[in-house]
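Trainee: Below are the sequence and a predicted model for it; my questions follow.
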Amino acid sequence: MPDADLSGVHCRLDELLTERGITLTRLSEMVGVSLVNLSVLKNDRARAIRFSTLTAVCRALRCDIGELLVLTPTPGGQP
């Protein structure tokens, strides 16, 4: 989680895709977001995300925003 350490946010897209048996390519087709942009999000390299993308991904994966984006713990144990 390279950038998640800096931002304090981890994107669980990879885990959610695996749980649902959906490929990143299929998700890209479902939500109309490029494979490259979803890959950036999946690999915790995104610096921002449009609300429309966030909404589309959550609807396609049938998840809440809090299931997709989570705070990473700080060294002191606080989120």
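Mentor: The structure has been received and is ready for your questions.
Trainee: make it CA atoms for all contacts and neighbour counts henceforth
Mentor: OK.
Trainee: neighbours around Ser28, how many?
Mentor: 18 (other C-alpha atoms under 10 Å).
Trainee: May I have the secondary structure class of it?
Mentor: helix (DSSP: H, G, I helix; E, B strand; the rest coil).
Trainee: I'd like to know how far it sits from Asp3.
Mentor: Between Ser28 and Asp3 the distance, using C-alpha to C-alpha, to the nearest Å, works out to 22 Å.
Trainee: hey, where'd the strands end up in this protein?
Mentor: 9-11, 69-71 (DSSP state E).
Trainee: for comparison:
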Amino acid sequence: MAIVVQLDRLLLDRRMSLTELSDRVGVTIANLSVLKTGKARAVRFSTLDALCRELNCQPGELMVQAPGPQPGGEQGEG
């Protein structure tokens, strides 16, 4: 299973640009782009809280678990 960030969909639904979100949450556009493209390896709770506050969403709307391999070819323990 892989975690998928649905930032594009939320931005589109809210008619908000990545630049506007960056200004509102105090996270650089570069860091938001890493998150948006699924290349982020971690997210601080403070960042997640700020994103959810500005996008008026719950964490489960921003990130979902989807079938498929994990990024980087990592395998879960089992």
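Mentor: Arrived safely, thanks for sending. These numbers come from a predicted model, not from an experiment.
Trainee: about what we covered before: take the strands of the first structure and lay them out in TSV including distance to Arg47 of the first structure and mean neighbour count.
Mentor: Below are these laid out as TSV (distance: least, C-alpha to C-alpha, whole Å; neighbours: other C-alpha atoms under 10 Å):
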stretch	distance to Arg47 of the first structure	mean neighbour count
strand 9-11	10	22
strand 69-71	13	15
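Trainee: Compile those into CSV and extend it with columns for distance to Lys42 of the first structure.
Mentor: Shown next, in CSV, are the strands of the first structure (distance: least, C-alpha to C-alpha, whole Å):
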stretch, distance to Lys42 of the first structure
strand 9-11, 6
strand 69-71, 10
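Trainee: what's the closest of these to Phe51 of the first structure?
Mentor: strand 69-71 (12.6 Å; C-alpha to C-alpha).
Trainee: what stretch of the second structure does that closest one fall on?
Mentor: Under TM-score structural alignment, strand 69-71 of the first structure corresponds to residues 63-65 of the second structure.
Trainee: ok, average deviation of the matching stretch from the first structure?
Mentor: Its matched residues in the first structure lie on average 0.2 Å from stretch 63-65 of the second structure after superposition (mean C-alpha distance after the TM-score superposition for the first structure).
Trainee: ok, now which ones touch the closest residue in space to Pro2 of the first structure that isn't next to it in sequence?
Mentor: Nearest-residue entry for Pro2 of the first structure: Asp44, 7.0 Å, with adjacent residues in sequence omitted and distances by C-alpha to C-alpha, 6 or more residues apart in numbering. The neighbourhood of Asp44 of the first structure, defined by C-alpha atoms under 8 Å, 6 or more residues apart in numbering, consists of 1-4, 10-11.
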